[in-house]
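**Q** sequence first, predicted coordinates after that:
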Amino acid sequence: MTDAPVHPPIIVGAGPAGVRAAETLVAAGLRPLVIDEAARWGGQIYRQPPEGFQRPKRALYGFEAGKADALHRAMADILPAVDYRPRSLVWNVENSALDVARDGRSETVPFSHLILAPGATDRVLPFPGWTTPGVFTLGGSQVALKFQGCAVGSRVLFLGTGPLLYLVAYQYAKAGATVAGVLDTSGFADQARAVPGMLRDPATFAKGVYYVGWLRAHGVPVHSGVRPVRIEGADRVEALVWRRNGREQRTACDAVAFGLGLRPETQLADLAGCRFRFDAMDRAWVPERSAAGRTSVAGVYVAGDSAGIAGADAAEMAGERAALALLEDLGRPVDSTRAALLEQNLAASARFRRALTDAFPFPTDWAAAVPDDTPVCRCEEVSAGTLRKAARDGEAAEINRLKALTRVGMGRCQGRMCGAAAAEILSQALGTGPDAVGRLRGQPPVKPLPFSAGILDKEAAP
């Protein structure tokens, strides 16, 4: 017997995972509701420029132009068969319903089956001067280039670690921007040891080698084993002082693009009531899920980087697999061979992801080196020293207790930008790992809302 869904299945996010999930549900005869913050589908990795933008896809996406075009076309082909709502923010999940804000107003949308695929965001850790105008995340600088067709500065320095560091630097250089340098916090020895594991995916490995080689061949300084010391400049970035092998150096620039890998967006899964586990590879708490994408909450599935960082190719497979799981739970027939193949390929992708983690390790020494007067939470102006004092005084041994005492994570970003840094500093001060201090509990709204959205009316309702 086939169950008919009480409400249309909902997909949050129209990136690689969300698009493939929608495509799978449409092929099975369902009409899903697809909700996405962006103006056009594609996600961060395949973000589309505004209508009428003239740069060709090869210039925007490089080697991935074919994949980007295929994903864009896939969604375009099924648009008549989906309820697609762009420029819409899901800001809460409660009682099997989503609160969705669009055009300054909010509505409640009930669901019986929900696929969460909101993607990931940059992980940043503070250092002196990181709040100076002209410091951007790697993802933010990539959005500026892809969506707005502009660089974040006239002379941009790239800092951090992970494949995105080299990709965005390459994209900027290819677009004609002046790249002042690429400073990688990971060491050459880390990357060399990880080569055998990265060769599990030779095509992806070759692209990474090409990006580094191309940058060097075009005169871009590339350094590994770097630690930032401070940003110089008051009204705008003027330079970055950095240290390598015990020696300080200074690179003049008017913008810094910074990121230490990616962090899954998990607030909606938290508000939905999903159980979480600590993922040592992502150094983050992620929803518990089966190989098919099922969470601990019946009818709620996770897919893509919001369930654990794995990249665009894996996100496409995970989106399709989660949709197949949804169909299975509705009693619809599915291709079990296809489902098994997707799980097999996702497992192989996870092995490659482990190799990338080895190549670009998280700088575990960072938290101890952050000066006490460095702001960690920009919204509430909470410093690293304030966090350490709460730990030393025995007042806080858990991140939510630290939040209550210091207001870290209580600002506009709800801890999305500062939460990971606060957990690292707290755990370092306590002499534990970040898994031991817990995770910030999700609070609605997950992102800032205008008063016109009616959140106050919702809170006052009986």
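**A** Structure's in. What do you need? Numbers count the residues shown, from 1 in each chain.
**Q** only C-alpha atoms from now on, for both contacts and neighbour counts.
**A** Will do.
**Q** distance-wise, check the closest residue to residue 99 other than its chain neighbours relative to residue 430.
**A** Leaving aside its chain neighbours, residue 99 sits nearest to residue 108 (4.6 Å; criterion: CA to CA, 6 or more residues apart in numbering). Counting by CA to CA, to the nearest Å, the separation of residue 108 from residue 430 is 42 Å.
**Q** show me which of those two is the more surrounded one.
**A** Applying other CA atoms under 10 Å to residue 108 and residue 430 shows that residue 430 carries more neighbours, namely 19 against 16.
**Q** I'd say the more buried one and residue 391 touch.
**A** Yes. Using CA atoms under 8 Å, residue 430 is in contact with residue 391, at 6.5 Å.
**Q** what is in contact with those two at once?
**A** Taking CA atoms under 8 Å, 6 or more residues apart in numbering as the contact rule, residue 430 and residue 391 both touch residue 397.
**Q** just the helices in the stretch 251-400 of the chain please.
**A** 267-271, 312-329, 336-359, 366-369, 384-392, 399-406 (DSSP state H, counting those that start in this stretch).
**Q** quick one: buried residues of the first one?
**A** Neighbour-count burial for helix 267-271, counted by 16 or more other CA atoms under 10 Å, picks out 267, 268, 269, 270, 271.
**Q** included below, for side-by-side comparison, is a second structure:
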Amino acid sequence: MTRVLIVGAGPAGMRAAETLAEAGLHPVVVDEAARAGGQIYRRPPEGFTRPAEKLYGSEAAKARRLHALFDRLVAEGRVTHLPERSVLALSGGVAQVLGAVREEIAFDRLILATGATDRLAPVPGWESAGVYTLGAAQIALKAQGVALGRRIVLAGSGPLLTLLATQLRAAGAEVAAVLDTAPMRAQIAAGAAMARARPQTTLRGLRLRAALGRRYHAGVTLERIETADGPVAMHWRDARGRARRTACDMVGLGWHLRADTHLADLAGARFDWSEPFRQWLPRCDALGRAGDGFYVAGDGQRLLGADGAEEAGRAAAIACLQDLGLPHPAPAPVLRRLARMERFAHALARAFPWPAEAVRALPDATVVCRCENISAGLLRETLPLSGAEANRAKSLSRVGMGRCQGRYCQLAGAEIVAASAGRSVAEAGRLRAQPPARPAPIGAWLATGDPGAE
């Protein structure tokens, strides 16, 4: 029997599993979380009493349906779910998986639904304790019902900025300010295209924004995070250039999302620079084919949000069934819905642009790579020897060599390298992924198991 491995149990992975199961296949789904749902529909531990409406807001009914669907497929024995496991490497049709023990899971077909991580732009002082990504703050809220500060400043750009502020306030946290680097004129200019593509989603976002009132500020310039054993205040300038200081004890940062493509790279995907999204994305056909027997779905392929991830999961499963010569749902309706969501995503990228110029102009003392404590100045100093090539700059400066393997510093580092050399980011290139995809203790390789392979 064909062995299909799905990595990720978020909206894309769950829909891919459903589509394959309905066609008579029995996929194996590996996921790092204890319960299926992904980041957007992350589930708290068993016995957690906070209602879904508080966790997921207007998406509560959708989250419940997806959770129930996947749980039913697993309970019926049509899908094997391997939670709390990380895929560390992929080679020769075998996934090296780490959980309580190391497992080797063989597969004939691979669907990567690895989602996305926060896209971060360094701010002077962001290396301090008490400065988190927006995604980390949301995980703490959803998984444990915890706000990571008493007086919170959220800064960056993109829909998650508004959503998280709303979720924290609903949980009773004090959000002192929501600082958006996207100019209001850019948001207004892209608003019509967003409304045409997804009117209800656009209206929902406007309502959430309106509820923030004077806490929300557009077109800001972030100057520095004042710290003393943690954040004390955020220093920033408003759209008119006036200096402001907002006292806080926690800062959350994030500029929309960055596709998590580490495993796609290890699996052999090719990549293209996406100017609209300002990042490298795997090269796939319309259904998500990235190679022979290899498919990418969800935010790990294109940043289309939770609804788009569901459709991309279906699309990848349809491509897999097509390639196996098995009956499959018609792809045309799925592709039409994906096209509409892609139009919305492109408008969203115009509304909330990546602050490239601010990153390129960072002071030399600003830490760019938090894992290795590498400053913008140190990175610039290596360029006469490394040239404007991302991997050579990494080898000499150590930017991207730490625990996150460049997930958080790669894009900012590339902007600095490109600006210093007078080149485009696309010309500077991207950092090559290396195994293991997650930090792994040496002792993990001493014990093996194989519960997912046949």
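**A** Looks like it arrived, so ask away. Here the structure is a predicted model, which is why all the values come from computation and not from measurement.
**Q** once they're superposed, tell me the TM-score.
**A** The TM-score (TM-score structural alignment, normalised by the length of the second structure) is 0.96; 444 aligned residues with a CA RMSD of 1.4 Å.
**Q** which residue is nearest the centroid of the first structure?
**A** residue 120 (1.8 Å; CA atoms, centre = their mean).
**Q** whatever helix or strand residue 81 of the second structure lives in maps to which residues in the first structure?
**A** Taking DSSP states H and E as the criterion, residue 81 of the second structure maps to strand 80-82. The aligned range for strand 80-82 of the second structure in the first structure is 83-85, by TM-score structural alignment.
**Q** measure the mean distance from that stretch to the second structure post-superposition.
**A** On superposition with the second structure, the mean distance recorded for stretch 83-85 of the first structure (mean CA distance after the TM-score superposition for the first structure) is 0.7 Å.
**Q** and that stretch, what's buried?
**A** So for stretch 83-85 of the first structure, counting by 16+ other CA under 10 Å, buried means 84, 85.
**Q** how far away is the aligned partner of residue 41 of the second structure in the first structure from residue 359 of the first structure?
**A** Matched by TM-score structural alignment, residue 41 of the second structure corresponds to residue 46 in the first structure. Distance of residue 46 of the first structure to residue 359 of the first structure, given as CA to CA: 24 Å.
**Q** what does residue 41 of the first structure give?
**A** From residue 41 of the first structure to residue 359 of the first structure the distance is 31 Å (CA to CA).
**Q** the helices of the stretch 251-400 of the first structure: which one's closest to residue 59 of the first structure?
**A** In terms of CA to CA, the element of the helices of the stretch 251-400 of the first structure nearest to residue 59 of the first structure is helix 312-329, at 18.4 Å.
**Q** so where in the second structure does that closest one end up aligned?
**A** By TM-score structural alignment, helix 312-329 of the first structure lines up with residues 306-323 in the second structure.
**Q** quick one: contacts of that stretch?
**A** So stretch 306-323 of the second structure is contacted by 11-17, 19-20, 23, 40, 109, 111, 113, 287-289, 293, 295-299, 327-329, 331, 334-335, 337-338, 341 (CA under 8 Å, 6+ apart).
**Q** now list the buried members of those.
**A** Burial by neighbour count, 16+ other CA under 10 Å: within the contacts of stretch 306-323 of the second structure this picks out 11-17, 19-20, 23, 40, 109, 111, 113, 287-289, 293, 295-299, 328-329, 331, 334-335, 338, 341.
**Q** counterpart of residue 370 of the first structure over in the second structure?
**A** Checking TM-score structural alignment: residue 370 of the first structure goes with residue 362.
**Q** what is the burial count for its match?
**A** 21.
**Q** what's the answer for the one 5 residues further on, then?
**A** With neighbours defined by other CA under 10 Å, the count for residue 367 of the second structure comes to 24.
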